[in-house]
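Participant: Fold the following and give me the result.
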Amino acid sequence: MRRSSTFLTVAEVADRLRLSQMTVYRMCQSDTIASVRIGRSYRIPVVAVEAIESAGGAR
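Facilitator: Reported below is the predicted structural model:
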């Protein structure tokens, strides 16, 4: 099964992991989670979010 989108926005990741958007931004900036910077925004690969979910959540 192929996903229509392989990247998520900071807001989508925050909702999915039940974190604040600021926490997700900090995770991106500190390389705690893989991310790509596009202009002034971040995009996070779905596989990176799934890895955090399978490991038991964000810490």
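
Participant: From now on I want contacts and neighbour counts done on CA atoms only, so please keep to that.
Facilitator: Will do.

Participant: got the contact list for the lengthiest strand in the chain?
Facilitator: With residue count as the measure and DSSP state E as the assignment, the chain has strand 41-45 as its longest strand. Residues outside strand 41-45 that contact it (Cα atoms under 8 Å, 6 or more residues apart in numbering): 6-10, 13, 25, 28, 33-37.

Participant: Throw together a PyMOL command that grabs the buried residues out of the residues you listed.
Facilitator: Remark: buried members of the contacts of strand 41-45, expressed as a PyMOL selection using 16 or more other Cα atoms under 10 Å:
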select buried, resi 7+8+9+10+13+25+28+33+34+35
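
Participant: one more to line up against the first:
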Amino acid sequence: MSTATPAPADRLLYRPEEAAEVLSIGRSTLYELMTAGLLESVKLGRCRRIRRSALEQYVNGLTPESH
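Facilitator: Next up is the predicted model:
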């Protein structure tokens, strides 16, 4: 069980773990979405980050039939 505090909604960039928590999905599922090109991410040095706008775009594109 994680004791981390929820990621603030006013952030512009999220670590993959934080983005997964925001979307209520697992970390591996988040990486699968990034690999499939369904969730855009940016690379900063060796770190991968997900923009808040990319999370919103992904959620807005979901349909009742989405997996």
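
Participant: Next SSE downstream of the longest strand of the first structure?
Facilitator: Counting by DSSP states H and E, the element after strand 41-45 of the first structure in chain order, helix or strand, is helix 46-54.

Participant: what does that following helix contact?
Facilitator: 6-8, 13, 17, 33-34, 58.

Participant: 6 Å instead, please
Facilitator: 6-7 (Cα atoms under 6 Å, 6 or more residues apart in numbering).

Participant: burial count for the counterpart of residue 23 of the second structure in the first structure?
Facilitator: Residue 23 of the second structure maps onto residue 17 in the first structure when the alignment is built from TM-score structural alignment. In terms of burial, residue 17 of the first structure registers 15 neighbours under the definition other Cα atoms under 10 Å.

Participant: hang on, the earlier thing: how about the longest strand of the first structure, which residues are buried there?
Facilitator: Residues 42-45 are the ones in strand 41-45 of the first structure that count as buried (16+ other Cα under 10 Å).

Participant: same thing with stretch 9-29 of the first structure?
Facilitator: By neighbour count, with 16+ other Cα under 10 Å as the criterion, the buried positions of stretch 9-29 of the first structure are 9-10, 13-14, 21, 24-25, 28.
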